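Chemist: no letters, just coordinates:
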């Protein structure tokens, strides 16, 4: 594409070249008419004579040959050190005896210039996946949050007042441990997220046992079915609730294939793990609640906001619900 100050567009170049080649005008006269230099007019006329109309477009400024390009064996060494030891350009340059700018250029070309592109555990480039349709895969997990005392937690009221609120709540409920310390309990949020659309479903329960997880699963399946999504697989980690035979049988009864991640590989279930961070920032810890009951009542409204209104980077900046077009009225 021509730059902003170019004297000739491709169409103007063609007119200039045709005056010289087809009509026999002197190059000097054509150059004067189009207010360009004599060598410029001669160059476009020669291109038209050699390549025709196709020669009037801009050419790439990339050189045909790059004799100073980093040799491929050196590129492999740079990539190997980056993947195995996660060193920066300066450290790699010192080891291999090449300029740091060369190392950075190679890493950028190989898309390894950021450590976030590399898996921390294996040192290999991160492989991302997404199923092509809703329901092909559900990700399930449990997120635990400490219950909020009456009057608010320490994150918003401070450590001193937060401890007072804990004591007052324990006096009201009588929940204390063997050392007479306040015991407020835990909210176990059972979360289910669709791999393709990122639509999320969640329930708050009092534990994370297999019986509880089995109770949540049919509710989630029915919730997705009401939105026209048929569940085929469910992916979980190797927690005790999901390793049980009861979980496997419950999935089979619903016609769902139960799958598990590799041990010590939470990245395989990364979509639900990332949703937990969004859940914590947007709902659990993102605002001031005067009690645990107030926070639990706010969960359905936040889930609706997440599914229907919150832009999601994985869905091109649109809410997750936009990937479900089965039923009318899903955008309200």
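Modeler: Yep, that arrived. What you see is a predicted model; the values in this text were computed from it and never measured.
Chemist: when you work out contacts or count neighbours from here on, use the C-alpha atoms and nothing else.
Modeler: Will do.
Chemist: quick one: buried residues of stretch 1-11?
Modeler: Residues of stretch 1-11 classed as buried by neighbour count (16 or more other CA atoms under 10 Å): 8, 10.
Chemist: list the contacts of that stretch.
Modeler: Identification of contacts with stretch 1-11 by CA atoms under 8 Å, 6 or more residues apart in numbering yields 35, 36, 56, 57, 58.
Chemist: buried ones among those residues?
Modeler: Here, 16+ other CA under 10 Å leaves residue 56 buried among these.
Chemist: test my guess that residue 198 contacts residue 320.
Modeler: Yes. Taking contacts as CA atoms under 8 Å, residue 198 lies within contact range of residue 320: 5.5 Å.
Chemist: shared neighbours, these two?
Modeler: Common neighbours of residue 198 and residue 320 (CA under 8 Å, 6+ apart) are residue 307.
Chemist: now the strands for the stretch 1-150 of the chain?
Modeler: Counting by DSSP state E, counting those that start in this stretch, the stretch 1-150 of the chain has strands at residues 138-146.
Chemist: show me where it has its helices.
Modeler: Taking DSSP state H, counting those that start in this stretch as the test, the helices found in the stretch 1-150 of the chain are 10-21, 27-33, 38-51, 72-85, 89-96, 100-109.
Chemist: got the angle for the first one vs helix 38-51?
Modeler: Between the axis of helix 10-21 and that of helix 38-51 there is an angle of 90 degrees, by axes from the mean of the first three to the mean of the last three CA atoms, to 10 degrees.
Chemist: and helix 10-21, what's buried?
Modeler: In helix 10-21, counting by 16+ other CA under 10 Å, buried: 10, 13, 14, 15, 16, 17, 18, 19, 20.
Chemist: same question, the third one
Modeler: Of all the residues in helix 38-51, those buried under the rule 16+ other CA under 10 Å are 41, 42, 44, 45, 46, 47, 48, 49.
Chemist: same check on the second one?
Modeler: Residues of helix 27-33 classed as buried: 27, 30, 31 (neighbour count, 16+ other CA under 10 Å).
Chemist: now those as a markdown table including distance to residue 244?
Modeler: Converted to a markdown table, the buried residues of helix 27-33 look like this (distance: CA to CA, whole Å):
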| residue | distance to residue 244 |
| --- | --- |
| 27 | 86 |
| 30 | 86 |
| 31 | 84 |
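Chemist: ok, and here's another one to check against it:
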């Protein structure tokens, strides 16, 4: 690639070479005309004689031989440690008494993935996929979330005051101790479209088969209103999803139910990543004064996520950009 101050482009090199080789210009005259040194003029004219116009492109600056390259035996040790222990360049370097920069160059040379792209359980590169059309696969999952006490918890008042706010007097054997109030949990039922990342979330009281099934009925209606026809659903192996009720409800509408392998949440990774985003940008984004205040903020956040928030997996576009009929303009 040419640098910003390069006097000659590929076209300029060719014109210079033609002047010297075909038109018989002296090297010094051609060099002066094209504002380069005679040495440069000779280099491009010689390449033109040898290779023609194809010789005007830049060549790799990589040396033909590298006598000081890391020995093959050392490279094998680096790769072996990386695959066996999944360490980064710095830790491998300390372990093998090598410069971490050397380890990094070796890993780059052999095309080993970044640690963030590896499956922690197997060390293999994570296989990423995306279905071609909205509705081809909907990821469904449940996220358990502790409720906020009235008046706010530790994020509002600090750890000590927040703890006092979330406890109540409860006499026990010695009539002198207290225990934490049973604030309960919220169960976030989430559905995310594999292709568009369009998301639908409800906060329910439990994760029973009745709740999970009712949620799916409403989620399917949400996707249908956006013009998305659901053909497959992917869930984990929770009891609510293994129930006959959930299975029969999907079967009645012709939806295929697929479940992940046990202890493999990575398979349902898109909704797991959505859960994390939900926690970071809504549930724990600010200090809420009550659980109701947090729940009231969900609808606005969900609209922002679907219609306005830039999604890195979609090239900076929101999920709505991949669902043309989300606002009903084509219905």
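Modeler: Here it is on my side, so go on. Computed from a predicted structure; not experimentally measured.
Chemist: and for residue 321 of structure 1, the neighbour number?
Modeler: Residues near residue 321 of structure 1, counting by other CA atoms under 10 Å, number 22.
Chemist: my read is that it contacts residue 328, right?
Modeler: No. Using CA under 8 Å, residue 321 of structure 1 is not in contact with residue 328; the gap is 11.3 Å.
Chemist: what sits against residue 262 of structure 2?
Modeler: Neighbour list for residue 262 of structure 2: 236, 237 [criterion: CA under 8 Å, 6+ apart].
Chemist: about what we covered before: which one of the buried residues of helix 38-51 of structure 1 is nearest residue 157 of structure 1?
Modeler: Residue 157 of structure 1 lies nearest to residue 44 out of the buried residues of helix 38-51 of structure 1, by CA to CA, at 75.0 Å.
Chemist: surely that closest one and residue 58 touch.
Modeler: No. With contact defined as CA under 8 Å, residue 44 of structure 1 does not count as touching residue 58 (11.0 Å).
Chemist: biggest helix in structure 2 by residues?
Modeler: helix 209-225 (DSSP state H).
Chemist: any chance you could list what contacts the very next helix or strand once past that helix?
Modeler: Following helix 209-225 of structure 2 in sequence order, the next helix or strand is strand 232-235 (DSSP states H and E). Among residues not part of strand 232-235 of structure 2, those counted as contacts by CA under 8 Å, 6+ apart are 135-141, 241, 255-260, 268.
Chemist: distance of the nearest residue to residue 54 of structure 2 once chain neighbours are set aside relative to residue 38 of structure 2?
Modeler: Leaving aside its sequence neighbours, residue 54 of structure 2 sits nearest to residue 48 (CA to CA, 6 or more residues apart in numbering; 7.9 Å). Relative to residue 38 of structure 2, residue 48 of structure 2 is positioned 15 Å away (CA to CA, to the nearest Å).
Chemist: same thing with residue 60 of structure 2?
Modeler: For residue 60 of structure 2, the distance to residue 38 of structure 2 equals 22 Å [CA to CA].
Chemist: and residue 321 of structure 2, by the same measure?
Modeler: 56 Å.
Chemist: burial of the spatially closest residue to residue 161 of structure 2 that is not a sequence neighbour, as a residue count?
Modeler: Using CA to CA, 6+ apart and skipping residues adjacent in sequence, the residue nearest residue 161 of structure 2 is residue 154, 6.7 Å away. Residue 154 of structure 2 has 17 neighbours, counted by other CA under 10 Å.
Chemist: which ones are touching the aligned residue in structure 1 for residue 154 of structure 2?
Modeler: Under the alignment (TM-score structural alignment), residue 154 of structure 2 maps onto residue 154 of structure 1. The neighbours of residue 154 of structure 1, taking CA under 8 Å, 6+ apart as the test, are 160, 161, 162, 163.
Chemist: out of the residues you listed, give me the one that has the most neighbours.
Modeler: Most neighbours among the contacts of residue 154 of structure 1, by other CA under 10 Å: residue 162, with 20 neighbours.
Chemist: starting at the chain centroid, how far to the strand or helix carrying that residue?
Modeler: Using DSSP H and E, residue 162 of structure 1 sits within helix 159-173. Helix 159-173 of structure 1 sits 40 Å away from the centroid of its parent chain (CA atoms, centre = their mean, to the nearest Å).
Chemist: now swap in stretch 282-300 of structure 1 and tell me
Modeler: Mean-position distance between stretch 282-300 of structure 1 and its chain equals 26 Å (CA atoms, centre = their mean).
Chemist: now swap in stretch 279-288 of structure 1 and tell me
Modeler: 20 Å.
Chemist: and residue 169 of structure 1, how many residues sit next to it?
Modeler: 20.
Chemist: same thing with the one 10 residues further on?
Modeler: Look at residue 179 of structure 1: counted by other CA under 10 Å, it has 6 neighbours.
Chemist: ok, now residue 159 of structure 2?
Modeler: By other CA under 10 Å, the residues close to residue 159 of structure 2 number 12.
Chemist: residues in contact with the nearest residue to it once chain neighbours are set aside?
Modeler: In space, and not counting its chain neighbours, residue 159 of structure 2 is closest to residue 153: 8.0 Å by CA to CA, 6+ apart. Contacts for residue 153 of structure 2 were tallied using CA under 8 Å, 6+ apart; they are 159, 161, 162, 163, 165, 166, 289.
Chemist: I'd assumed residue 287 was in contact with residue 156 of structure 2.
Modeler: Yes. Between residue 156 of structure 2 and residue 287 there is a contact under CA under 8 Å: 5.3 Å.
Chemist: what range in structure 1 does stretch 242-262 of structure 2 sit on?
Modeler: Mapped onto structure 1 using TM-score structural alignment, stretch 242-262 of structure 2 spans residues 243-263.
Chemist: what about that stretch, how long is it end to end?
Modeler: 12 Å.
Chemist: okay, buried residues for it please.
Modeler: Across stretch 243-263 of structure 1, burial judged by 16+ other CA under 10 Å covers 247, 248, 250, 251, 256, 257, 258, 259, 260.
Chemist: with stretch 226-244 of structure 2 instead?
Modeler: 226-237, 240-241, 243.
Chemist: again, but for stretch 118-127 of structure 2
Modeler: The neighbour-count check on stretch 118-127 of structure 2 (16+ other CA under 10 Å) flags 118, 123 as buried.
Chemist: ok, back up a step: of the helices of the stretch 1-150 of structure 1, give the one that comes closest to residue 299 of structure 1.
Modeler: helix 72-85 (41.4 Å).
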